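Peer 1: No letters, just coordinates:
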């Protein structure tokens, strides 16, 4: 009888411990909803991240590539969810924003000065014809030399890019996206403007495509550190 009682007590202790461990483990799991909304907890605050899968989301996230004070008046163009290249919104300031292409992996939106639009539009047209990147480069190089295309030195391009395609609908921020800046300097070289052709260190400016129509200063900021 004593052995039976001892066995029952020991079994009860084991059951209590297992229940406690399961309860502890369940509290440590990070919940992920199955409705297309990803729940992430940061510093005891919960941010609801949603996929960029509507025209409204494409517009909102694209504007994050533009300077904050200029977003309200930017023109926005790009592919909508139906795969059509459209004007999503007219604008009245110096910026044109190109929305992320929902049919391509990752996130990539751009904001550039409106005077760059002829150059950008020419590139889109050539790619739509099936031209390769090298062919697009060669054609625009020839057209820049002939004066058919022009780029005023100093015009800028802001590129917001990242591997994820979810965003916070309250702030329109894309998860883990970062900005890269381009300043066009046609025909410039390392010798003419005094920048190296490779970055000296992360977050340092350098000149890319030196000596060509697409010569530009590249500035790739470091991603924000997360606590």
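Peer 2: Yep, it's here. Just so it is clear, the structure is predicted and the values come from calculations on it, not from any experiment.
Peer 1: CA atoms for contacts and neighbours, from now on please.
Peer 2: Will do.
Peer 1: before we move on, what SS does the residue nearest to the spatial centre of the chain have?
Peer 2: For the chain, residue 161 is the residue whose C-alpha lies nearest the centre (C-alpha atoms, centre = their mean; 2.3 Å). The three-state assignment at residue 161 reads strand, by DSSP: H, G, I helix; E, B strand; the rest coil.
Peer 1: Now do the top helix by length along the chain: which elements does it pack against?
Peer 2: Of all the segments of type helix in the chain, defined by DSSP state H, the longest one is helix 2-28. Helices and strands touching helix 2-28, by 3 or more C-alpha pairs under 8 Å, 6 or more residues apart in numbering; DSSP states H and E: there are none.
Peer 1: before we go on, here's another structure to hold up against the first:
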């Protein structure tokens, strides 16, 4: 009986691993998904990170311009691909490190805020853009080799900026209108959303 249970567990283990590998897109698809968030004229030169079948982030393609793109995480609900300027990389890497340590969003914010103020976390010295393509119903269409059902959003990081220094409101005035989030902090950024793609 014990031998049977052991064999059953091993069989299930291999089956689950096989399923996990099947749900992770190949590198070509992940590159297309990731760069779909980038301005079209920058897609070919962007560095791209994606996921292995074990869920680890890995470099899929070296870049030749200033953009870094991350493919959709297949283990996360919905769809999200992200592209950002290389000057945001220390900020992004630190966030991933802290999340891997089990920190929650507030702890990550507080840690990066303290490190940015201390100068140990380098933040961009100029407004720096991140592009997001995301949505609960977003998905990759293999026929058109494009992402459908996702919303496009621009995030312009401008550390330490405030509503007073930018003239922006702290919440949207009209749908899709720009506003500033986390004003006065290392993570101050301008939010601009667009209607969902069809």
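Peer 2: It's in. Only a predicted model underlies this, so the values are computations on that prediction, with no experimental measurement involved.
Peer 1: you'd agree the residue nearest to the centre of structure 1 is up against residue 181?
Peer 2: No. In this structure, residue 161 of structure 1 is not within contact of residue 181 by C-alpha atoms under 8 Å, at 11.1 Å.
Peer 1: Does residue 83 of structure 1 lie in a helix or a strand, and which?
Peer 2: Secondary structure assignment for residue 83 of structure 1, by DSSP states H and E: no helix or strand.
Peer 1: quick one: it from residue 77 of structure 1, how far?
Peer 2: 12 Å (C-alpha to C-alpha, to the nearest Å).
Peer 1: For the residue nearest to the centre of structure 1, what is the corresponding residue in structure 2?
Peer 2: Residue pairing (TM-score structural alignment): residue 161 of structure 1 is matched to residue 134 of structure 2.
Peer 1: From residue 20 of structure 2, how far out is that match?
Peer 2: 22 Å.
Peer 1: where do the helices sit along structure 2?
Peer 2: 2-23, 27-35, 89-100, 105-118, 163-166.
Peer 1: which one of these is the most hemmed in?
Peer 2: Per residue and on average, the most neighbours among these fall to helix 27-35, with a mean of 22 (mean count of other C-alpha atoms under 10 Å).
Peer 1: Give me the mean deviation of that one from structure 1.
Peer 2: Following the fit onto structure 1, the mean deviation recorded for helix 27-35 of structure 2 is 1.8 Å by mean C-alpha distance after the TM-score superposition for structure 1.
Peer 1: Indicate which one of the helices of structure 2 is closest to residue 196 of structure 2.
Peer 2: Residue 196 of structure 2 sits nearest to helix 27-35 of all the helices of structure 2, at 16.1 Å, using C-alpha to C-alpha.
Peer 1: ok, the residue nearest to residue 129 of structure 2 when sequence neighbours are not counted - contacts?
Peer 2: Distances taken as C-alpha to C-alpha, 6 or more residues apart in numbering place residue 156 nearest to residue 129 of structure 2, at 4.3 Å, with adjacent residues excluded. By C-alpha atoms under 8 Å, 6 or more residues apart in numbering, residue 156 of structure 2 lies in contact with 127-130, 189-191.
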